[in-house]
Every structure is written in C-alpha cells, then in structure tokens.
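[1] okay, sequence plus prediction incoming.
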Amino acid sequence: MNDEYVGRRIIRMIVGSIILGFGIALAICSTQGGDAISVFSEGVSILIGTSIGNATVLFYFIWIPLAFVFYRDQLGIGTIASPVIASITLDATILYGWQTLYALPHLVAMGLGIVCIGIGLGVYVSANMGRSSYDAIIGGLSNKLGIPIWLSKSGCDVILCVIGFLLGGTVGLGPICGIICIGPVLQFTLQTITKKDQKTITT
C-alpha cells in the first residue's frame, strides 16, 4: 500500500466528514430538525448543557466499546477522527454561518442538509479508514441480518429519534425525511464511488 493511496484515503475521510458536519448544520438551521443523531445529540445537549457538536462526539465515543466488541473489524483511525472533524464543522458552521443558513428557505436547507449528510457518510465510509462507532454497528447489523445497509440505518435512526425527542430534541420534517432518504443516498454514494474505484484499478 503506497503513500499516495493512503493519502487519498485520508483526504477522502476528511472531506466526507466535513460534508457530513455541514449537512447536519444545514438541517438544524432549517428549523425542521436534523438527522436522527442530531435530534438525539440536541436532546443530550439540552440535558447536560453543551453544544450539539460536543454532544455528538460524546454520542459516538459512548458506542466505541460496543462496536469494538462486536464489529472491531470496521474500526480504525476514522472511528475517532471523523466524528471529531464533523462535530467541529457542525459547531463552526452554526456559530459563524447561522444567519446566512437561516435565511435560506427552510425546506431547501433541510433537503440540501439531508443530501449532504448521506453523501458525506458515503464518502468517508468509502475511504475505509474505519467507520464511526455508530456506523460500524449499523454495518455490522446489516451484515449479520443480511439486510441492506439503508434498512439497518433507518431502523436504528428511528430509535434515536424517539429517544432524542423524549430528551427535548427537535423533531420535524428533517428527521422524518432523514430516516427515509439518508440511507439510500449513503448507499448510492458508496456504490458510485466503488464503481469509480474499480474502473480506476482496471484502467
């Protein structure tokens, strides 16, 4: 494995994480609620009095022991790096770009946010630098149950939304559309990148 190949994977992981964090911020600024993890993290942030980004990092880190026990083959440097990068991007975007993002039509911001979340997840997962603990669990469940990854993610997201809502997180069109759309966008992104990588190898 040469340094150039590793470098491309690292860049892909970083870019995907930034897109993911920006997408979450867009969805939150739409006032329609973000994705399922954002709803859960917003509820936790209200509960413990911290930023949504910090609560998101805490969420991912809490799942690491479970992911390590059952799905350790999917873990790597990205397991820690990606959530941190995405959360920093999320907090920075909300802090410095709130007024601009809030000025967008709410449904447009929500739709763009959901698409960015799915694309960002697909890009950083395709880097094979290690999935986040939550995504590792989703991927592991998908493999063990023999179901598409989008179905595994949608089911887990529903559970997170319910818990987040009970903790005070915002539940509007965002989480509902996210549960329906993020999984398929993630899978489409992964398939597109995989095909492109295979074409590059064969040529």
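    Arrived safely, thanks for sending. Residues are numbered from 1 along each chain as shown.
[2] all contacts plus neighbour counts: C-alpha atoms, from now on.
    OK.
[3] who does the top helix by length along the chain touch, helix- and strand-wise?
    Longest helix of the chain, by residue count under DSSP state H: helix 173-202. Here helix 173-202 touches helix 36-48, helix 106-126, helix 149-167, going by 3 or more CA pairs under 8 Å, 6 or more residues apart in numbering; DSSP states H and E.
[4] give me the angle between it and helix 36-48.
    Angle between the axes of helix 173-202 and helix 36-48 is 130 degrees (criterion: axes from the mean of the first three to the mean of the last three CA atoms, to 10 degrees).
[5] for helix 173-202, which positions count as buried?
    For helix 173-202, the neighbour count (16 or more other CA atoms under 10 Å) marks 173-190, 193 as buried.
[6] another one to put next to it:
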Amino acid sequence: MSMRSVFLPVTATSRRDLAERLVQLVVGLVLYGVALGLMVRGGIGVAPWDVLSLGVAAQSGLGYGAVTNLVAVVVLILWIPLRQRVGIGTLLNALLIGPSADLTLVLVPAPTSIWWGAPLFAGGLVLLAFATGLYIAADFGPGPRDGLMTGLVRRTGWKVWIVRTVIEGSVLIIGFLLGGPVGVGTVVFALGVGPLIGWFLPRITALRQERSRRLATSVRP
C-alpha cells in the first residue's frame, strides 16, 4: 500500500486558509479534551467511550488521559483491515485530547454535590458538541472512533445507526464490567450529543466555507 493511499491529501485555497484551519483543528481538539474532563468531573456518568477509558484506567492504574490516547491508538490499528485513510486531524485527535482532558481534571476540583456536578457535565456536553463542530469543519480527516464507524459502514453495508449502536454498546458494556462509571449522564450524552452537534456543525461549517471562499478570492490576481 502506497503512502498516498494511506494518508488523506491536504488541500487549501491558500496558505492562510491552511493555517487558519490548522489553528481551528487544534483549538477544537483541545476544547474537546476540556469538555471530556468537565464531564468526568461532573460525576454523573460519562459517554460510552469514556466509560471504557475510565474502566481501563481503574484496572491499570494509568491516568484517564493516557488511556484515552491508548484507546485511540488501538482504534487506529483497527483501521488497517478497513483500509481507512488517515488525516492530520486523525493523528492530532489521538495525541491532543488525552493531555487536554488530564489538565482539565487537574485544574477543575471535584464537585461537592450533584448541584455542582450536573452543571459541569452539561457545560462539558455543550462544549464537546461545539468542539466537535470546530475540528470536523476544519476538514483534516475523521477522528479515530468516527473513522472506525464509517469504515465498518463501508465494509459491512450496515446502516450508520446500527454500526454506531454496536460499537458504543460494546465499549459501554466492556467499560462497565471494568468498573467505568455509568449513570444518568451516560443517558443524557446518548440523547443529547447528536442534536447538539447537529446544531453546531452546519453553522461552523458554513462560516468556515465562507471564510475560505473570501480568502480564495483575495489571493486571485
């Protein structure tokens, strides 16, 4: 397999467009990690993949952020038989989110009651949806978990919702058996993350595309 067939090409209307999208990508991924940290600190349950990460962390003694990165690497290995193409965003996703989440856990103290924990979780959920819109709209390739889902959809021919349900249901069960926290926040995440991303993503994408068009026009002779 050639390098070109493994890595997604990087396209941009100008150097400035490329630089701005890279900044948007990095900011989005860092904020995504912050959002995960806030939801973990909320203490009312977390997303299925984070149930897995926290379960592995509890059993291994490793930090949550380190396990989050290791899980991303394992998922990327699963891309190989699926022949998914890797982008800059894919690699940075696997590297940046874990440390950002760990830093948030260091800086944000554990809430003393659910009246503090629930708003932390809710704020983290909204921030995660916004951050997802930022890094997806930057258009540098899917994250490891999203790429696994789309690769399986392409290979199996199953509907997206079936593949996503199987993947997230599996990691949720494994994480729960390992001691990961499942709670009302897990249900809120499952019901709320889709609509929130659906609200943020098209708006951020439209703004990014308009910005790219303006930059392309400004550099024409």
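    Here it is on my side, so go on. The model shown is predicted, which means the values in this text are computed figures rather than measured ones.
[7] if we can go back for a sec, distance to Gly76 of the first structure for the helices and strands packed on helix 173-202 of the first structure - can I get that in a markdown table?
    As requested, these are exported to a markdown table (distance: least, CA to CA, whole Å):
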| stretch | distance to Gly76 of the first structure |
| --- | --- |
| helix 36-48 | 21 |
| helix 106-126 | 11 |
| helix 149-167 | 19 |
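[8] let me have these in a markdown table, extended by mean neighbour count and distance to Ala27 of the first structure.
    Converted to a markdown table, those look like this (neighbours: other CA atoms under 10 Å; distance: least, CA to CA, whole Å):
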| stretch | mean neighbour count | distance to Ala27 of the first structure |
| --- | --- | --- |
| helix 36-48 | 24 | 9 |
| helix 106-126 | 24 | 5 |
| helix 149-167 | 19 | 14 |
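[9] secondary structure class for Ala110 of the second structure?
    On the three-state scheme (DSSP: H, G, I helix; E, B strand; the rest coil), Ala110 of the second structure is labelled coil.
[10] name all residues that make contact with it.
    Contacts of Ala110 of the second structure were listed using CA atoms under 8 Å, 6 or more residues apart in numbering, and they are 41-42, 117.
[11] again, but for Gly21 of the first structure
    Contacts of Gly21 of the first structure (CA under 8 Å, 6+ apart): 85-90, 117.
[12] change it to 10 Å
    Listed by CA atoms under 10 Å, 6 or more residues apart in numbering, the contact set of Gly21 of the first structure reads 15, 53, 82-93, 113, 116-117, 120-121.
[13] repeat for Ala86 of the first structure
    Contacts of Ala86 of the first structure by CA under 10 Å, 6+ apart are 14-25, 53, 56-57, 92, 120.
[14] mind redoing it with 6 Å?
    17-18, 20-21 (CA atoms under 6 Å, 6 or more residues apart in numbering).
[15] grab the nearest non-local neighbour of Val51 of the second structure.
    For Val51 of the second structure, the nearest residue in space outside its immediate sequence neighbours is Gly180; the separation is 4.6 Å by CA to CA, 6 or more residues apart in numbering.
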